[in-house]
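> Attaching a predicted model along with its sequence, questions to come.
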Amino acid sequence: MSNLRANRVSEQMKKELGDILSRKIKDPRVGFVTVTDVQVSGDLQQAKVFISIFGEDQQKEDTLVGLAKSKGFIRTEIGKRIRLRKTPEISFEIDEAIQYGNKIERILSDLNKE
């Protein structure tokens, strides 16, 4: 039962985080960010947010710094939008899956050309 609730909370957080990051964050360091996944612990105390950032490595680092500085604001906004007893502690991580998929796609297309 707890796993089902954690999945529902993670999906709701994913939706709300996408809206918050695109409309509410005014930090110039935060670039074009897409929330790809949210994993919430079974006790709903921790949330790991996987993001995809468009840009070079320096822009990605700046975006992570900007998001780290905005954690309090983001957590407050999540608390207002989702009714939970305690809002989960948020940590941001870059989702490497898209870049990994692109690399495999490039390798496969190079093999097909030869």
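Ah, there it is.
> CA atoms for contacts and neighbours, from now on please.
OK.
> ok, which stretches of this protein are strands?
Here the chain has its strands, by DSSP state E, at 33-40, 46-53, 89-94.
> so what does the shortest one touch, helix or strand wise?
For strand 89-94, the helices and strands in contact under the criterion 3 or more CA pairs under 8 Å, 6 or more residues apart in numbering; DSSP states H and E are strand 46-53, helix 57-69, helix 71-81.
> try it against this one:
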Amino acid sequence: MRKNSIKNTRLNEEVMRELSTIIRNEIKDPRIHPLTTVSAVQVAPDLKTCKVYISVLGDKKEKEDTIAGLKNAAGYARRCLAQSLNLRNTPELRFILDESIEYGIEMSKKIDALTGGKEEE
């Protein structure tokens, strides 16, 4: 795995900020859950593709509906991204469900259950 350059890291942050604004304010698809967050973005160095990791607070059906709604609105989100960012190429967006937050909460609950909920001093 190769290390991201400073330029690529800044671009990832800027794309993540713009996409979260677009998803929250611009896209009006009722399938997209209101508690949807963009947890990470990975733009390819050639600016052709972009993996967008989405975290949804809800059950399995809401997560599937949100991903389906975002995949359906990917072209619109890409166009809005092109208007707000001045890039040579606007990357193709690929939405991926990120369940790391739920996994972390689940592991934290298991650890608390094993320790009896006591914190060491």
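It's in. Note that this is a predicted model, so its numbers are computed, not measured.
> Report the TM-score for the pair.
Comparison of the two superposed chains (TM-score structural alignment, normalised by the length of the first structure) gives a TM-score of 0.94, and 113 aligned residues with a CA RMSD of 1.3 Å.
> who wins for proximity to Q99 of the first structure among the helices and strands packed on strand 89-94 of the first structure?
For those, distance to Q99 of the first structure was read as CA to CA. The smallest value, 9.1 Å, belongs to strand 46-53.
> May I see the buried residues of the closest one?
Residues of strand 46-53 of the first structure classed as buried: A47, K48, V49, F50, I51, S52, I53 (neighbour count, 16 or more other CA atoms under 10 Å).
> Now find how far off-centre stretch 77-93 of the second structure is within its chain.
How far stretch 77-93 of the second structure lies from its chain's middle: 16 Å, per CA atoms, centre = their mean, to the nearest Å.
> That one corresponds to what range in the first structure?
Per TM-score structural alignment, the counterpart of stretch 77-93 of the second structure in the first structure is residues 74-90.
> Tell me the buried residues in that stretch?
I74, R75, E77, I78, G79, T87, P88, I90.
> E16 of the first structure corresponds to which position in the second structure?
With TM-score structural alignment as the criterion, E16 of the first structure matches E18.
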